[in-house]
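Peer 1: Give me a model of this one.
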Amino acid sequence: MEILCVDLHHAGYSDNKKTIKNIHFQLQQGELVGLIGPNGAGKSTIIKTILGLLEEVDGEINIAGNNRYAYIPEHPVYYEEFTLWEHIELAKAVNNIEDANFYQRAEQLISLFRLEHVKHHFPGSFSKGMQQKLMIIVAILIKPTLYIVDEPFIGLDPKAIKDFLSIIDEERQRGAAILMSTHVLDTAEKICDRFLLVNQGELIAAGTLDEVRAVSVPEASLMDCFYYFMENEKR
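Peer 2: Next up is the predicted model:
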């Protein structure tokens, strides 16, 4: 089942500045797709377009199911005046979640990410990694059809990364699709089903690792394929 369909002719921040163009891809149920590219390649613009944050868009974005998606940003976004637990209660209210096990699941996630001691503290006092864990917990709790994840590993300790990847795998088994933007290519190579390589606002390669290798460097790692495309773009 198709969860996300992106069919963009172009999009940008003004009429005369088209940041991305000819971006066409789909995500299937239970699929994890890596969005790969150098800084300034257009990854953030693609994500903002999917989230509906850009006005200058020529194209369509379609999310199947209940249209419920969760966004885990690179830079945590939270309410200064709300505690960690109040963020969880807010997520429940805003998303009209009636799951009888919601608070039990919340407690389990808080324990998993070792945040019990700050459950009633304000996130402004947290480290970057702890704030990122809050973003992950809230996203998981709403059980979205689609996850859009931007650089999730930055600031997380090794155990939190392992726990996060385990949860992501469970969510895929539930049927959620995941679009993940990351620079951690060795991890992406291990966990992603397919890849979207972006540079200068356009898709320069897409497919499984074997499909990407077929148009770049046979038997190479994802990182080597990435460097191959970057070098050829310079010529």
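Peer 1: hey, let's count contacts and neighbours off CA atoms from now on
Peer 2: OK.
Peer 1: What ranges does this structure have for its helices?
Peer 2: Along the chain, the segments classed as helices by DSSP state H run 43-50, 84-94, 102-112, 128-141, 158-174, 185-191, 209-214, 222-234.
Peer 1: what's the first one packed up against?
Peer 2: Looking back up the chat, that one is helix 43-50. strand 2-14, strand 17-28 (3 or more CA pairs under 8 Å, 6 or more residues apart in numbering; DSSP states H and E).
Peer 1: Let me have the ones you listed in JSON lines, extended by distance to residue 36.
Peer 2: Below are the helices and strands packed on helix 43-50 laid out as JSON lines (distance: least, CA to CA, whole Å):
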{"stretch": "strand 2-14", "distance to residue 36": "16"}
{"stretch": "strand 17-28", "distance to residue 36": "13"}
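Peer 1: Just send those back as TSV, with distance to residue 205 and mean neighbour count too.
Peer 2: Formatted as TSV, the helices and strands packed on helix 43-50 follow (distance: least, CA to CA, whole Å; neighbours: other CA atoms under 10 Å):
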stretch	distance to residue 205	mean neighbour count
strand 2-14	15	19
strand 17-28	11	18
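Peer 1: check contacts around the residue nearest the centre of the chain.
Peer 2: The centroid of the chain falls nearest to residue 149 when counting by CA atoms, centre = their mean (1.4 Å). By CA atoms under 8 Å, 6 or more residues apart in numbering, the contact list for residue 149 reads 71, 72, 73, 74, 178, 179, 180, 181.
Peer 1: structure for this one too, so we can compare:
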Amino acid sequence: MSLISIKIKEAGYEPGETKIQNLEFSIHKGELIGLIGANGAGKSTTIKSILGYIPFLEGDIRLKEGIATAYLPERPVFYDELTLQEHIHFIAAVEELPEEIVKARVTPLLEKFKLTNHLHELPGTYSKGMQQKAMIILALMIKPDLLIIDEPFMGLDPIATKLLLDLILEESQRGVGILMCTHVLDTAEKVCDRFVLIDHGQQLALGTLEKFREICERPDGSLFECFHHLIEGKNHE
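Peer 2: This next block holds a predicted model:
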């Protein structure tokens, strides 16, 4: 059974101004789906539609009852007056997580991302990379069943990128369904089970890399090559 089923006939920010249309896919337990497309293709609008942030949506988004969802945005968002420790306490209170569970989950993440000594600082004073790491910790501390990630590698150095990839794969192996929006196609090719390709607000292709290769008639094509073949073929129609 899928954790979430997405059917979007059309969606947008203003009445009559459709940004995305005719999208249909699902995310299953333990599945990592790559949401790919050029800038302005509609990836972020798709994510916001799934999260319920888009005011005008015609379609059906069904979330499995009782599952926890976490969202890791492209641009880190924090409360200006709260330290990282206070953010952790706030989320723990909202999610009704016991202190011992929070400590067991958060401590190793703080150590991995070298933020233990910055717990009592305001995230607004962090570097961009540190802010991204803090957002990762806050997203993963609730042990979500469904994780939605928007451009997770922005601002991360190679070491932190490797750590995040390892965590994403660990979460997937734990059974978490993951939707990851990314421009980093070579990385997506290595870790994603399936891909949703969006172009000009519409779903252009859905499936595994093998399926994309079949559509493109490129048996050994990379995701990068298939991506450009599909986009260029659509634009030349």
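Peer 1: nearest to residue 82 of the first structure, of the helices and strands packed on helix 43-50 of the first structure?
Peer 2: strand 2-14 (31.6 Å; CA to CA).
Peer 1: how much does the closest one stray from the second structure?
Peer 2: By mean CA distance after the TM-score superposition for the first structure, the fitted strand 2-14 of the first structure averages 0.8 Å away from its aligned residues in the second structure.
Peer 1: Could you list every helix and strand that that strand packs against?
Peer 2: Secondary-structure packing of strand 2-14 of the first structure (3+ CA pairs under 8 Å, 6+ apart): strand 17-28, helix 43-50, strand 56-63.
Peer 1: Need the contact partners of the first one.
Peer 2: Contacts made with strand 17-28 of the first structure from outside it, assessed by CA under 8 Å, 6+ apart, are listed as 1-13, 33, 42, 45-46, 177-179, 200-203.
Peer 1: Name the nearest residue to residue 8 of the first structure, sequence neighbours excluded.
Peer 2: Nearest residue to residue 8 of the first structure in three dimensions, chain neighbours excluded: residue 59, at 4.2 Å (CA to CA, 6 or more residues apart in numbering).
Peer 1: Just want to check the distance between the residue nearest to residue 152 of the second structure when sequence neighbours are not counted and residue 150 of the second structure.
Peer 2: Spatial nearest neighbour of residue 152 of the second structure, excluding adjacent residues (CA to CA, 6+ apart): residue 74 at 6.4 Å. Distance, residue 74 of the second structure to residue 150 of the second structure, by CA to CA, to the nearest Å: 5 Å.
Peer 1: still on that earlier bit, what about the contacts of residue 149 of the first structure, which are in strands?
Peer 2: Of the positions in the contacts of residue 149 of the first structure, 71, 72, 178, 179, 180, 181 sit in strands, assigned by DSSP state E.
Peer 1: Report how many residues lie close to the first one.
Peer 2: It stands for residue 71 of the first structure. For residue 71 of the first structure, the neighbour count with other CA atoms under 10 Å is 18.
Peer 1: Thought residue 151 was touching it, still the case?
Peer 2: No. Checked against CA atoms under 8 Å, the pair residue 71 of the first structure and residue 151 is beyond contact range at 11.2 Å.
Peer 1: Residues in contact with both of residue 74 and residue 150 of the second structure, list them for me.
Peer 2: Joint contacts of residue 74 of the second structure and residue 150 (CA under 8 Å, 6+ apart) do not exist.
Peer 1: show me what contacts the counterpart of residue 179 of the first structure in the second structure?
Peer 2: Taking TM-score structural alignment, residue 179 of the first structure has residue 179 as its aligned residue in the second structure. By CA under 8 Å, 6+ apart, the residues touching residue 179 of the second structure are 27, 32, 33, 34, 35, 147, 148, 149.
Peer 1: Tell me which of the helices and strands packed on helix 43-50 of the first structure lies nearest to residue 213 of the first structure.
Peer 2: Going by CA to CA, the one of these nearest residue 213 of the first structure is strand 17-28, 18.7 Å.
Peer 1: which residues in the second structure does the closest one match up with?
Peer 2: Using TM-score structural alignment, strand 17-28 of the first structure corresponds to residues 17-28 of the second structure.
Peer 1: Between the contacts of residue 149 of the first structure, identify the one with the most neighbours.
Peer 2: For the contacts of residue 149 of the first structure, the largest neighbour count, defined by other CA under 10 Å, is 28 neighbours, found at residue 178.
Peer 1: so that one sits right up against residue 4, yeah?
Peer 2: No. Residue 178 of the first structure is beyond contact range of residue 4, at 9.4 Å (criterion: CA under 8 Å).
Peer 1: anything in contact with each of these two?
Peer 2: By CA under 8 Å, 6+ apart, the residues touching both residue 178 of the first structure and residue 4 are 27, 146.
Peer 1: what sits up against stretch 77-97 of the second structure?
Peer 2: 98-99, 102, 118-124, 134-135, 138, 142.
Peer 1: That should have said stretch 42-62 of the first structure, apologies.
Peer 2: 3-15, 19-20, 35-37, 148, 181, 198-202.
Peer 1: Also stretch 127-141 of the second structure?
Peer 2: 70-72, 75-77, 84, 87-88, 91, 102, 105-106, 109-110, 113, 115, 123-124, 152, 154-157, 160.
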